[in-house]
Structure formats: C-alpha cells, structure tokens
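> Curious how this folds, go ahead:
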Amino acid sequence: MEATRRHVVVVGAGIAGLAAAWHLRHEAPGLRVTVLEGAPRIGGKLRVSQVAGVPVDEGAEAMLARRPEGKELARAAGAADELVHPAPVGASVYSRGALRPMPKGQVMGVPTDLTELVRSGVLSPAGLARVPFDQILPATLITSDVSVAAYIRARMGGEVLDRLVEPLLGGVYAGRAEMLSLDATMPAVATAARTERSLLQAARAIAEKAPKDAGPVFTTLKGGMGSLPERVAAASGAEVRTGVMVRELSRTPGGWRLVTGPTRDPETIEADAVILAVPAPAAARLLSGEVPKAAAELSRVEYASMAIITLAYPRTAFPEQPSGSGYLVPPVEGRAVKAVTYSGVKWPHLAEADPGVLVLRCSIGRLGEEAVLQRGDDELVALAMAEMAEVAGARGLPLDSRVTRWGGALPQYEVGHLDRVARVRAAVAVQPGLAVCGAAYDGVGIPACVASARSAATAVLSHLRDEGGGEWREDRRAAGAR
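Predicted coordinates for the structure are as follows:
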C-alpha cells in the first residue's frame, strides 16, 4: 500500500489530539489524518469568549514557558508573534484570615529559605517552629510511591502541607494531597527524597539547579490559550470532524475499525492506525474489547470537577488596585473559592484591551467538594462577588460575569499513577498501530499534553514505517523537495 493512502484516525480534538494530528502530518505529509471529536467544537478544555468585551480564557489561561513543547507547537501553528508573558508581579496565599505573600524560595510549596518563610507570615509560630526539625529528624525512607501528604507532613509538619503545598497542588489538579502521588505530581522532590535526608536541603538543591536566566515561568497567547486549537487544526492539514462520537473500536486484519454515529444509523471508518486522545473513562470504554487490561487501569482514574467564575469590574470598584497576580486559598480556610487570578493585572494585554475594566477569575471546586458545584450560576457568581468584596474590597456590581463549568475535567494522579500509566502503555503497545495520549498520563499542562501527543504520533509512525519498508522517509523528503 502506498504511503499517501495510509489513514490514521485521532479520536479527540483537545490540544493533545490536535497536536498528535500536527505531528503526524509534519513527519509524514502524505499521510491521511482524520480527527474525530464528539463535541460540537474542538479544543477540549481550551476555550475563549468575551467578558465585558474582553476576550478571556474559560479554561487554562497559560502554559509553562520553561518547558518547550507548548511554545514550539504555537510557533509551528503560526502564533509566534502572539506569545506574551505575564507582568512581573507576585502571588499571595490567603492564610490565617489574611492575604500573605507567597514565600520567596519554594519548590511547589516546599520552602527553601526559612527567613523568607517567616517573613511571609503564612504559617503560625507553631507551624514555623516545626519546620527546622526536618534537618535533624532521621531520614524518611521511601521505597515506593507515597502520597504527597505523607511525605511532606513527616518532614516539615502539617502547616507546610496544608497552607503551602496543598493549595499549589489544588490549583493544578483540584485534588487532595492525601491522595496525590509524590512521584507523579512532585517528581523532582520525589527523586531528591530518595537521596537526601533533609527535605529542606533537597528543595534547596532543586532550586540551585534551576537556570537563573530561564525567563518567565508562564506564557500565553494574546488571543487567549483558547485560540490555539483552531490554529493547530489549520496548520495540521488534517480533516477535523466535530459532533462525531466514536462508540466502538475493534481490530481488523489490516488495521482498525471505528464505529460512530447513532446505533440506528452507524458509520464505519477504517484506519491503519488509531490514537486515542480522550479522557481516561472514554479511552477505557473504547479499549474494553481489544485491550481489557488497559481499559481496567484507565477506568480507575478519578477526575475532579470545577468551575471558573469570570468577573469584569470597573477598576474604580477597588479602593486599592490589586497589586499581585492573585492568590491561592488552602482548603483548611474553609472557603468556597480556592484560587483567584487578577487576570487584568497578571496579563498586560488584557488591561490594554480596556484600561477601565479589571477582569478576574475565581476558581471553585476540589475533589470531594462537588456539592458547591450543584449551585446555580447566579449563586456561584454571588460567591465570587462576596469573595472579592471581603478580600479585595470590591464595591458595587461587576459589569459582566461568566460561569464556566468543567465537569470531570482534571485527572487525579493518585499514588501509583506512574505504574498505572506504564501498565496501560505496555498493554496498548502490544496492539499494532494503537497509541494513547492526553492529560490522563504524563501531566495535565499544555506542554505535557503536547509531549504525550508527539510520543503517540511517533509510535504510530514507527509502526506504519515498519510495515511500509521505509517509504515514509522518502515521502517526507519528496515533500520537502517540493
């Protein structure tokens, strides 16, 4: 069979699926790639819409700038000139009833500088007194994966865990440190924990290894991260079909068969290879027939739901303009809002869009707190407004508001997650021309999803090249010559 007739189907048009399609077409321009998305739009958790006339992200508003995959994809999709960085302002923690600066010198909440920790005021005197014991306590032996809570509490006590590590992890996973994997969510700390007796010394070593001139931690696009999926889809040259739900996946003598559409009027699609870029529950359903071991593992991945309430206030509503990028709220504070981002302060381009408007985003919902998300949109807006009135001193009503609900949005990397992912990939690898990617595996951020998509595309192309006797490389050189 000629290379130009080979067909790969990517199931899922979130950023992972679209990145997989782009990598497939970039490496093999003659390849036919079809992306199937069950929702009426592409982009998954990346979406942008206007609030008070200002385009604001509804999902992730930024990506790590110090990890290259996301930026590389944005540049490849023609968005190099759109990349912008946040203002150099600090963040805070709402701790012990007040906003306090995030301590300088910390690694995912683990302090590296005790003087700065004291200066921040985040911990109580008793909590501060517990931290130095880390340097004299016997080593905490770790021979297998443990929860973040178990290790951090053993080394530095409950307050470092509750008031620094927990809110930072909650901002990423909307999860609980008691359940989250140390190896999967804090890999650098986990590695150091196996070689260093003191967590404080380990965190300092990690901080010292970090490049001093690495630049800003985050970046976004002027049009919002939600503008990236359409750019990637267009750049890939793949056929993207929305509103097409894949119901079945099965092996055929020549590859794979996908069944889509309603049961009364099904459509069958044949493919030489398939990449599943969907959340774990959907992947488990599709793999249940052909790869039951992988399906069983994926069915055990928990997901957390959350909501983002975006408010646009006149800047005159604040007696004092917020000076930082926002703040995190530890669960021990017992507040509904878990994080606030002053988007109009953090991102200068949003302030430039309308200097008289301050846009901010309030995040609500953690694993186990689904009850608050059962409230209506008006009630969630009221919760966010009350938070802003109490903490930031906002007066009056916002000019506009928006509630975005992300049900089952964030996979939980529980203890043993890395081993689970390894078992899934081992089971899938046995099936020729099949791969998986997305947030359920190697990281929930955009660069991590793009990296997993590239790995999946590479695996599929390797299979097709092995079957095609090297014709893929010839195909790419020919395309380049043209």
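
> For the rest of this, base every contact and every neighbour count on C-alpha atoms.
Will do.

> what are the ranges of the strands in the stretch 51-200 of the chain?
54-57, 63-64, 83-84, 91-95, 98-101, 106-107, 110-111 (DSSP state E, counting those that start in this stretch).

> Output the contacting helices and strands for the longest one.
Packed against strand 91-95, as judged by 3 or more CA pairs under 8 Å, 6 or more residues apart in numbering; DSSP states H and E, are the following elements: strand 98-101, strand 326-328.

> To compare against the first, here's the next sequence to fold:
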Amino acid sequence: MSRITVIGGGISGLAAAFRLVGDHEVTVLEADDRLGGCLQSTTLGGAVPVGLDTGAEASLFRRPETKDLAAELGLTTEFPSTAHSSRVLSGGELHAIPKRTIMGVPGDPAEVRGLLGTEASERIAHEVLTAPIDGEDTSVGEFLADRLGADLVDTLVDPLLAGVYAGRCRDLSLAATVPALLPAAREGTSVLDLVTELLAARDAQTASGGASGQNSDAKPQPVFMSLVGGINRLIPALEERILAAGGSIRLSARATSVRVDAGTWTVEAGDLSLESDAVVIATPAHVTRDLIAELAPRSAATLASVPYASTALVPALIDLSTGPLDGSGFLVAPTEEAFIKASTFVSNKWPWVGERIPPGTALIRMSIGRFGDSPDVGQNFDDAELIDRAFRDWQRITGRSGDRIRAAEVQRWDRALPQYLPGHGGLVTAIDEETAGIPGLELVGSAYDGVGIPACLGRAEAVSRRLLRT
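So this is what the prediction gives:
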C-alpha cells in the first residue's frame, strides 16, 4: 500500500482522495478550517432550516461525473423547477432568455427577435463568414461579434458565460468555454448552420431517449442537478467515506513546500512534515505555482499567467409584499448600469427549498463582481453596505420595492474563479507534458479542464486511475 498526500480539500482533492483511499494510505491537507473550497453553505444564522449554497449551486446533469458520484454516495438528486425560467436584464427591462440556443447563439435568428429587436436579429440572419482563425483558439466574444453582431454578444452570450465564469466573453477562450462552436471558427463555416445541426442532434437525442424508455412523449433531459441541502452536500459525504476507509484529513494545514528525493515526496505544512510516494496538488493556480516552482518551473510560470476573478455573493431570506416571485432569476447584460450581475430566486428554482421556508418568504442569491471590474466593486464596502446596495439594486430591477430582508449575509470569494483566456487548452497541455515527467506528481482543480464540478471530478478521477495503475 502506497502513501499519497493530497493538498487541498475542495471537491477535486476530496474526489481524488475518495478514489485512492481504498488502495492507498491517503492524507488530505486543507489550509482552511473547513473542507469544500468553493462549495459552501449557510443557514443564514438559523433563519432557514436546510443549508443554502453560497458557492456553486448546481452541477451539469448531462455529464455523468456528478450524478454518478452522488448515486455512489447515496445522495438523492434534485432538479430545477420546470415551472420557472430565467430572464436577462436588457434596456432596463427583464426579458425571457430564448431556449433554443447554444450558449445564447440561435440557429434561427427569429428565436431572439423578441429580446434583441428586428435590426439585431437581421444582423444575425446575415452572418458574416470570416476566414478560418489563425491557430487553434480565439476569443468567443470577438468571434461571435464579428460573425453575428455585438448586440447578441453583449445582451445574451456575455451574461450567460458570466454566470459560469464570472468573466467577460471577449476575454474568454472559445475552445475552452463553448467548444461546440469551434469547428465554425477553425473551418470558416457558418455558426448558424452549426447551431442548427447541434439543436437537431439534441432533439434527436431526446426523442431517442424517449423511445429507449418506451415513452413516446419524450421530455428534454434536465440540464442541471443539485441535492437537498445544496450541491455542497457532496463535501461531507466524501469526507465521511474517506475517513471510514481509513483516510486522514488535516484542517488548518497549509502546505508550504513540496519536494522529492529518490522517489520519496515530502510535504511541509507548518509543524507537520509528511512523507509519501505521490502527491496530488488540488489548489488554485497561484497556490500550485508556489508549490511546484522548483519541481516544474515551466508549469509554475504558466500557472502564474492564469488570472482569477473575485466576486461576492449575498444570499437572503426576504419577506414578500406583493405575491410570489416570477421566474427563477435573472442575468444582467454588461451594457446595463447595475451593481449586481445576476440573481437566483432559489426557492423558485429548487422546489426542495420552497418547501422548507416560511410562507410568504423567498430565498434569493445576488451576485456582485466579475473579472475586469475595478477593485472597488464590492471590495470597499463592509457587509452591511454590500447587502444594502445589492438589495436596493435587486428591488429596482424586479420592481418589488415593498419586499424586505429578513436575514442576509455576505460570502466573499477572493480569486476564486480562473479565467480561461484564448489558448488555455495549450497551456494545460504544456503543464501536463512537463509534470508527466515527474513520477508521483499530479495536478487537479478548476484551473485546468473546466470550472464546473463535472470537469473537476473528471480530472480527479483520471489522475486517480493513473496513480492506481502505478
């Protein structure tokens, strides 16, 4: 049985530890006094009986990693309500988000005419075919603006991507964020034709799924999933299974150095010194950079170039003054003058939440800040000021001036979301090539193959399989 040290107790580190602990002696080191990384919850000081996510609030269901792990851990999957949908703030008004798009890009321009207007939808219909891109990647925002116009990008594509990355689509990589559209960029072919094909394939998959289940009234597969108590419930479930299998978890143990000598790895964390046969580093890029600076200098320099967004989240239980909320929340287009960039109506979106809060109330989340914002956005206010500014903005956008906060708090996320700039995939390939030459060293986390939970789990599981083979 080998000894393995996992540095970082977020979802990636815990998933790797969970896969390895049955066959190895595993120790997890977490710098914070809690596990979970960006998966965290609150009860708003006891105002709500079940935990509310204050980090990621859902996971993709169409990918297998999270739903398979939840099933393995004995957790029951929950889905968003089909009675509510999200909207986008544009021109000072809330509009329904068109459903038949690929990350906001329609196959039929008529799909977005109600949101964008006739002129902008006509611009989309007259797609400008640009030459194939020079290289393997490009900016998703710039590519789509050149092809289909800035109105579509600023009003729909940007806020949708911002909801995932807390970034700006003109900064983000097409290959890393919307790879389904990459063939049109590389080949110089029509984006509209490609989206039409992708939507048709999605429809056929839905119909096929219905047929295989002997159900002629096939319904679309849910896009997202969560758990009762929030998607953060993955963390205590993984912790319990790791400890039950004989693993060790050390909190408030910040790793300060990692070195290897004759195949034996030594990790220093305060007064703790651990020797092991392999090390899995599951920390943000800027932390990993410092730990591997001497082991893999090229990779460390590459990781130093990965920027991060800082954000804040205000979850709140509110008393409703004029009937229930409408919809599951809203996104804010970057062209709008607004303090918050998005809001989720949690108790509308997730039925299990609505069933557990007092009548006449609602649970909401308000998001502040994204990559590229000036430092004073959200960071120069104390918690009370941040809550007040966010909720006043929320009242203005929703037109619900009579609603009142019953309980609220602030969760600040400093350098939490990596930004996948054009060429990100090549950077990750270079990192993996260098570290592959260092036996016993593995890197996982959101800085590499995707910021979502399934992508983090996928990389952690791949790393675990590799270590199990060796």
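
> Now compute the TM-score of the two chains, please.
Once superposed, the chains reach a TM-score of 0.92 (TM-score structural alignment, normalised by the length of structure 2), with 444 aligned residues with a CA RMSD of 1.4 Å.

> hang on, the earlier thing: may I see the strands of the stretch 51-200 of structure 1 organised as TSV, with mean neighbour count added?
Below are the strands of the stretch 51-200 of structure 1 laid out as TSV (neighbours: other CA atoms under 10 Å):
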stretch	mean neighbour count
strand 54-57	22
strand 63-64	20
strand 83-84	18
strand 91-95	22
strand 98-101	18
strand 106-107	20
strand 110-111	23
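
> Columns distance to Ser305 of structure 1 on top of these, output as CSV?
Shown next, in CSV, are those (distance: least, CA to CA, whole Å):
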stretch, distance to Ser305 of structure 1
strand 54-57, 17
strand 63-64, 20
strand 83-84, 29
strand 91-95, 22
strand 98-101, 26
strand 106-107, 26
strand 110-111, 26
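
> picking that back up, turn the helices and strands packed on strand 91-95 of structure 1 into CSV, including distance to Val359 of structure 1.
Converted to CSV, these look like this (distance: least, CA to CA, whole Å):
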stretch, distance to Val359 of structure 1
strand 98-101, 19
strand 326-328, 12
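
> of those, which approaches Arg473 of structure 1 most closely?
For those, proximity to Arg473 of structure 1 was assessed by CA to CA; strand 326-328 is nearest, at 49.1 Å.

> Average offset of the closest one relative to structure 2?
Taken over the aligned residues, the distance from strand 326-328 of structure 1 to structure 2 averages 0.7 Å (mean CA distance after the TM-score superposition for structure 1).

> need the longest helix for structure 2.
In terms of residue count, the longest helix belonging to structure 2 (DSSP state H) is helix 191-212.

> Against which helices or strands is it packed?
strand 101-102, strand 105-106, helix 182-187.

> just checking, next helix/strand downstream of it?
strand 224-227 (DSSP states H and E).

> May I see the buried residues of stretch 244-256 of structure 1?
By neighbour count with 16 or more other CA atoms under 10 Å, stretch 244-256 of structure 1 contains the buried residues 244-247, 249-251, 255-256.

> Now, those residues that are in strands?
Applying DSSP state E to the buried residues of stretch 244-256 of structure 1, the entries found in strands are 246-247, 249-251, 255-256.

> With distance to Glu196 of structure 1 as added columns, please give the residues you listed in JSON lines.
Listed next are those as JSON lines, based on distance: CA to CA, whole Å:
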{"residue": "Val246", "distance to Glu196 of structure 1": "48"}
{"residue": "Arg247", "distance to Glu196 of structure 1": "49"}
{"residue": "Leu249", "distance to Glu196 of structure 1": "47"}
{"residue": "Ser250", "distance to Glu196 of structure 1": "48"}
{"residue": "Arg251", "distance to Glu196 of structure 1": "49"}
{"residue": "Gly255", "distance to Glu196 of structure 1": "49"}
{"residue": "Trp256", "distance to Glu196 of structure 1": "49"}
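
> Widest-spaced pair of these?
Arg247 and Gly255, at 17.1 Å, using CA to CA across these.

> what's the matching range in structure 1 for stretch 223-239 of structure 2?
Matched against structure 1 by TM-score structural alignment, stretch 223-239 of structure 2 falls on residues 217-233.

> now stretch 248-265 of structure 2
Going by TM-score structural alignment, stretch 248-265 of structure 2 sits over residues 239-256 in structure 1.

> cool, and stretch 342-350 of structure 2?
Under TM-score structural alignment, the match for stretch 342-350 of structure 2 is residues 339-347.

> where does Ile397 of structure 2 fall, helix, sheet strand or coil?
Three-state call for Ile397 of structure 2 (DSSP: H, G, I helix; E, B strand; the rest coil): helix.
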